[in-house]
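Trainee: Curious how this folds, go ahead:
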Amino acid sequence: MDGIALQDIARTRAEELPAAEISQPFGPEYDVAKVVGRMFLLLTEVRGVPVVVLKAEPRDSEALRQNHPDITPGYHMNKRHWITLEPGGGLDAEFVRELVTDSYLLVVDGLPRAKRPVDPDAFLASGSGPG
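Mentor: All right, here's what the predicted structure looks like:
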């Protein structure tokens, strides 16, 4: 999958998630998806190549990087808590959608309960998850 398709899939999934908003707080070359003011996705370019940057649990982040050559440490982010999805042949659309959802739910889970737009556990159980 090329970088534009990668970003389009990630952006579309982010836009589907409850209370998610996309803005450009860092300038026009960066699209940022936030939920209740907290970032869970960054769309940008690295050396002219479109990439997707997502939040991930440190354990998951390490495992993802080890098992997928198209997943690297988070570009311009904390390398333990963020990953970068790069274009190539190793990531399919459903997996990208799942990673975006996981990033969103990780941020939602860190919000005070009263501010959460969804219950992370119920969201996945309801079938509103990646698919």
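
Trainee: Please count neighbours and contacts with C-alpha atoms only from this point.
Mentor: Noted.

Trainee: And the top strand by length along the chain, what's buried?
Mentor: If you go by DSSP state E, the chain has its longest strand at strand 38-46. By neighbour count on 16 or more other CA atoms under 10 Å, the buried set for strand 38-46 is 38, 39, 40, 41, 42, 43, 44.

Trainee: Now the second one, please; I'll put the structures next to each other:
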Amino acid sequence: MDRRAVRDYLLSRPEAEEDFPFGPDVAVFKIKGKMFATVGRLDGVDCTNLKCDPDEAQALRDIFTGVIPGYHMNKKHWNTVLLDGSVPDYEIERLMDRSYGLIVRGLRKVEREALELAYGADTIYR
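Mentor: Prediction:
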């Protein structure tokens, strides 16, 4: 996946918004004001930071050379995924969905239930 495809996919998630609080080089994707992804560059390579379950985060790092501890993030809960072709597109999409779902689960109950009602739980937690 390239940077543009990642951006488009992240923005396709219900009520996802793009922001640039760290300057024009790092796009931040949020749901209800909570960050679920960033897209930027690391050592000249496009990449995305995604929230992840801590146990799964380490397993992914062991499996894929293009998954490393979250750059400038809590390394227990975030991974940086290099968009260099080393991680299959379907896996990147799964990780983006998982990151979004983890943040939605952490929203206030009223916000979470409104999203589930409007879009369906299957869409939110795919």
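
Trainee: equivalent range in the second structure for stretch 32-49 of the first structure?
Mentor: Using TM-score structural alignment, the residues of the second structure aligned to stretch 32-49 of the first structure are 28-45.

Trainee: what's the distance between the matching stretch and the middle of its chain?
Mentor: Distance, stretch centre to chain centre, for stretch 28-45 of the second structure: 7 Å (CA atoms, centre = their mean, to the nearest Å).

Trainee: Kindly report the same for stretch 19-37 of the first structure.
Mentor: 12 Å.

Trainee: tell me which residues in that stretch are buried?
Mentor: 20, 21, 22, 31, 32, 33, 34, 35.

Trainee: What is the end-to-end distance of it?
Mentor: Using CA to CA, to the nearest Å, the end-to-end distance of stretch 19-37 of the first structure comes out at 10 Å.

Trainee: got it, and stretch 104-114 of the first structure?
Mentor: 17 Å.

Trainee: Please work out which residues of the second structure line up with it.
Mentor: By TM-score structural alignment, stretch 104-114 of the first structure lines up with residues 100-110 in the second structure.

Trainee: Could you list the residues in contact with stretch 43-57 of the second structure?
Mentor: For stretch 43-57 of the second structure, the external contacting residues (CA atoms under 8 Å, 6 or more residues apart in numbering) are 2-3, 36-41, 69-71, 76-84, 95-96, 98-100, 102.

Trainee: Oops, could you answer that again for stretch 103-119 of the second structure instead?
Mentor: 14, 31, 32, 34, 35, 36, 124.

Trainee: try 10 Å this time
Mentor: 13-15, 30-37, 51-52, 98, 120-125 (CA atoms under 10 Å, 6 or more residues apart in numbering).

Trainee: how about it: buried residues?
Mentor: For stretch 103-119 of the second structure, by 16+ other CA under 10 Å, it's 103, 104, 112, 113, 115, 116.

Trainee: number of nearby residues for residue 55 of the second structure?
Mentor: 10 (other CA atoms under 10 Å).

Trainee: repeat for the one 10 residues further on
Mentor: A count of neighbours around residue 65 of the second structure, defined by other CA under 10 Å, yields 12.

Trainee: From the chain's centroid, how far away is stretch 68-76 of the first structure?
Mentor: On CA atoms, centre = their mean, the centre of stretch 68-76 of the first structure falls 12 Å from the chain's centre.

Trainee: what's the mean gap between the helix of greatest length in the second structure and the aligned bit of the first structure?
Mentor: Secondary structure of the second structure per DSSP state H: the longest helix is helix 89-105. By mean CA distance after the TM-score superposition for the first structure, the fitted helix 89-105 of the second structure averages 0.7 Å away from its aligned residues in the first structure.
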